[in-house]
Structure formats: C-alpha cells, structure tokens
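1. sequence and predicted structure below; questions after.
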Amino acid sequence: MAYSAAPTPAKPLSRVKGLATATMILTGIAGLGGVITAITTPSAVDSANDFLAGRLSEDDFLDDYTAFGLTQSLQSLGTIATAVLTMIWLYRMAGNVRSFGRATTWAPIWAVFAWILPPVLIIIPFLMVREVWKASDPSAPHDATSWKQSPDNPLIWVWFVVYGIVPTIIAAISFESFLGAGFSQEADEIAETLDDFGTLQMVSAGVSVVAAIVWILVVRQLTARHVELTNER
C-alpha cells in the first residue's frame, strides 16, 4: 500500500477505510432495526394487554410477539456484526498510531477486550476511542506525547452518553423483569413484561437509533482524521 507525505512509521500500517465503510453500513442496519422496534412496540404492547384481558388467544398473542421478536433480532444481528468490525477497525488504528511513536495508554488488544467486558465498563471503549481520536491528530508534533494536547471530539462524549450511560440505566431499571421473561416461554410472563416495560422498550429502541446515528458520524470523522495522518490511499 502507498503512504506518502507522512512521517515514517516504525511498522507497516494497516488499512482502515474499507472497515469503516462496512462498520457504518452495519450500524445503519442496526439503527434500522431500532426504528422498526420502536414502531412495532406499541402494537406488541396492545396485543399483550388484549391477551391479559382475555380479548386475544394465547396463540394469536404469541404470533404477534414472534413478529415483534424478529425486528429485535434484526437489530441484535446488526449490533453484533458492527461490534466485530468495530473491534478490528479500532485495533488497526490503535496499532497505527503506535507505529508513529505515539505513546498511548490503551494497547491495541483493548480494542477487543474492552467491548466484551461487563456493560458497566463501557467507559473503557469510550476512553480508547477518545484516545485514538487524539492520537490520530495529523497536525500534532510527531513525538510521543504532544498529541495528548489535541482537543476532544464532542460527538464521542455524546456517543458515550447515548450508547453507554443511558442504556445502562434502562437495563438496570428493567433487568429483573426482562431476565425472567427472556428465559421464559410462558405467554402470560411475556405479556406482563411487555405490559410493564413496553414504554421503556420503546425508549430504549429510540435511544439505540440515536446511538447508531452518532456512531456513524464518529466512525466517519475518526477515519477521515486517521487517514489524514497515515495518508492511506
């Protein structure tokens, strides 16, 4: 690959543009799943209410719930695929900035470990993305630490709130009920969960859509900044 007009890296650089494009596409798919979930949640809640009130048969309710579950599966699959590509993308960038002699706190391997730790430790991916943003500053002097003075990207903080903090709060509120329903095949338990937490589910889906949009913007801006540093063609 050709890299020019940039300081000479100590190691071969990894390409990130293609991974970034794929990550943004898959994030969009996950976001679309969130939109569909938000739209279909009121209908699922109505079905749950009708079933609990005896106005809808168990089979009809489970049919409605299965259709609702498919939209959640679309969102989940998109999220998982996005996570895998994000790990590779971030791993490569973290390695590239170190190849330029920039002394970072988070080793590239944290691009994998940070995402599989418990949700309460979402602070680590945030810190790593923030650090890679700063270390990718093409205008920073090419030494070990000057990049640390580079300004933050406010979008990364917004992403941390809508992807990390808000979902963690929602999960904490609904954890006990969703845990029980998640492993239950009993229609009445599923219906009660939808009845109790349907609004929260809709809010969660809406937050996930916002998080997807913000993450697409973060990936786009960070990749452009990083490519300017490495002069990837």
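-> Sure thing, it's come through. Numbering: from 1, shown residues only.
2. from now on I want contacts and neighbour counts done on CA atoms only, so please keep to that.
-> Fine.
3. quick one: buried residues of stretch 163-172?
-> Using 16 or more other C-alpha atoms under 10 Å as the test for burial, stretch 163-172 gives 163-164, 167-168.
4. longest helix anywhere in the chain?
-> Longest helix in the chain by number of residues, with DSSP state H as the criterion: helix 187-230.
5. okay, pairing it with this:
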Amino acid sequence: MENPYQSSATSAGAVAPLRSSSYFKNPRLLTVTTRIFLCLGVLVSLGAGALALTELSLMEEYSPTDGLDDVYDDLIIPTLLLGLTQFATGIGTIVVIAMWVYRMAWNARYFAGARNMDYTPGWAVGWYFIPFANLWKPYQAMKEIWRASDEPARMNQIPVPFWLPLWWCLWLVTNILSNVSTRLTFRADDISEGMLANQASLLAEAVNIPLCLVFLLIVNRLSRMQWHQQSLRQVQAVA
C-alpha cells in the first residue's frame, strides 16, 4: 500500500499518474465550507479586535502598576464567549483547510502526473505541522499545486501570481504576532504589561483579516482552475 506521505521524484517527461491520484475528486463542498470558515475568521478577528480595544480603553483608567483583575472581571463574559468562539472556529478552520489542501493536491497530481510532482497530498498538509520546515515547505507545495492546476503541461515554466507570496507572508506574520500576543498575555501582571499584550493581540487580528481575504481569493481561483482543467479533460475524452 502506498504511503500517502512519501514524496515522488520529479521527472522531466510527462508520466501517467499513480493509481492513488488516478481520478478527479469533486472539491465543491470543501471549497464552499472553506469559504464559510474564512469568512467566520474575519468576523471573529473583528470581534477580538473590538474586545482588545475595549480592554485597552478600560486599562487607560487605571495606574500602570495596578493589577489586571478588575479589568478582566468587567469583561469576563465577553472574553469567555470570544475565547470559546475562537477555539471552535480555529479548530474547524484547521480541519477544513487541511482537507481542502489535500483535495487540491490530489487533483493537481491527477492533472500533472504524480511523478512530475514533488509533494504528495499528505505532505502538502503535513509540512504545516513540522517545526522549522513549516516556514517554507507548505508554500512550495501550494505553488506546485497552483502551477499543476493552471497549466499542467508546462507547470515548471509558469509563474505564480503575487497574491501567493502575499498570502504566505501574511500567514507567517500572523503566526508570529499571535505567539507573541499569547506569551505576553500569560506573563502580564500589571496594567502596562496587559496593554502591551492587548496591542500585540490587536495587531495580530488586524493582519489576520487580510490573510483570510487573500486566502479566500486563492481558494476561489484555484478551485475554478481545477474545474476548468477537468472540463478540458472531459471534452478531450469525448472527442
């Protein structure tokens, strides 16, 4: 049985796809679900930003050396509700996007031929969870998926649009800011430290909004390209 995480060697000539990617998988449902979660991500970030601004406004009424208990007590209900919403939306988004990337990678291998691809569907998702390698490997996999879905016959020659590197830059910045915000929040003991943590959180949410919108653009374009390639294959099969 073929290991789904085993990368295939790249060859110069076109080779028939391996049996594991020998047919097209309909991405419509996953695409729609991914769109929904990306839109939810924007709404959650707007809510988190509004809460961070409210906390900053309250903190300005206290001395920089005061404790944070009074501020958090005043906002405990919206903070809990937002936290639960962020957790549920975050888990759902990770699962849905992982499934969508896997589906796109599967279809890309079907179009271009498995031996012409460097990344299997499993590794197109798996690299996101490998420390250090997740700084560039997922982006390389996405570029390969894009090229194979755009023009599989000459996938190694065509460029990728600017919003692909923009997406990856926003992804890295958002993750860095989120980690910084989380660390500052857990370490905050007084108002001044709490304000710094809230400012970092506000900045992270501000970057996450364009990240969701740019990735939504990629989802729409890539899905349309794969349907176009499948339509061409169906026409060729009938002719």
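-> Arrived safely, thanks for sending. These figures come from a predicted structure and were not determined experimentally.
6. want to throw the buried residues of stretch 163-172 of the first structure into JSON lines with distance to residue 61 of the first structure and secondary structure?
-> Shown next, in JSON lines, are these (distance: C-alpha to C-alpha, whole Å; DSSP: H, G, I helix; E, B strand; the rest coil):
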{"residue": "163", "distance to residue 61 of the first structure": "31", "secondary structure": "helix"}
{"residue": "164", "distance to residue 61 of the first structure": "33", "secondary structure": "helix"}
{"residue": "167", "distance to residue 61 of the first structure": "28", "secondary structure": "helix"}
{"residue": "168", "distance to residue 61 of the first structure": "29", "secondary structure": "helix"}
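7. relative to residue 26 of the second structure, how far out is residue 138 of the second structure?
-> 22 Å (C-alpha to C-alpha, to the nearest Å).
8. for residue 221 of the second structure, same thing?
-> Distance, residue 221 of the second structure to residue 26 of the second structure, using C-alpha to C-alpha: 15 Å.
9. repeat that for residue 196 of the second structure.
-> Residue 196 of the second structure is 46 Å from residue 26 of the second structure, by C-alpha to C-alpha.
10. for residue 37 of the second structure, same thing?
-> Taking C-alpha to C-alpha, one finds residue 37 of the second structure at 19 Å from residue 26 of the second structure.
11. these two: which is more packed in?
-> In terms of neighbours (other C-alpha atoms under 10 Å), residue 37 is the more surrounded of residue 37 of the second structure and residue 26; the figures are 20 against 15.
12. residues touching the residue located most distally from the centre of the second structure, list them.
-> Distance from the C-alpha centroid of the second structure, by C-alpha atoms, centre = their mean, peaks at residue 63 (39.6 Å). Applying C-alpha atoms under 8 Å, 6 or more residues apart in numbering to residue 63 of the second structure gives the contacts residue 191.
13. which element is it on?
-> For residue 63 of the second structure, there is no host helix or strand (DSSP states H and E).
14. state the distance from it to residue 72 of the second structure.
-> 15 Å.
15. residue 19 of the second structure now?
-> Distance from residue 19 of the second structure to residue 72 of the second structure, by C-alpha to C-alpha: 56 Å.
16. between the two, tell me which one has more neighbours.
-> residue 72 (15 against 10).
17. please, which helix or strand holds the aligned partner of that one in the first structure?
-> If you follow residue 72 of the second structure across to the first structure using TM-score structural alignment, you land on residue 61. In this assignment (DSSP H and E), residue 61 of the first structure forms part of helix 58-99.
18. what's the answer for residue 101 of the first structure, then?
-> Per DSSP H and E: nothing holds residue 101 of the first structure, as it lies in no helix or strand.
19. from what I see, it and residue 10 are in contact.
-> Yes: assessed by C-alpha atoms under 8 Å, residue 101 of the first structure is found in contact with residue 10 at 7.4 Å.
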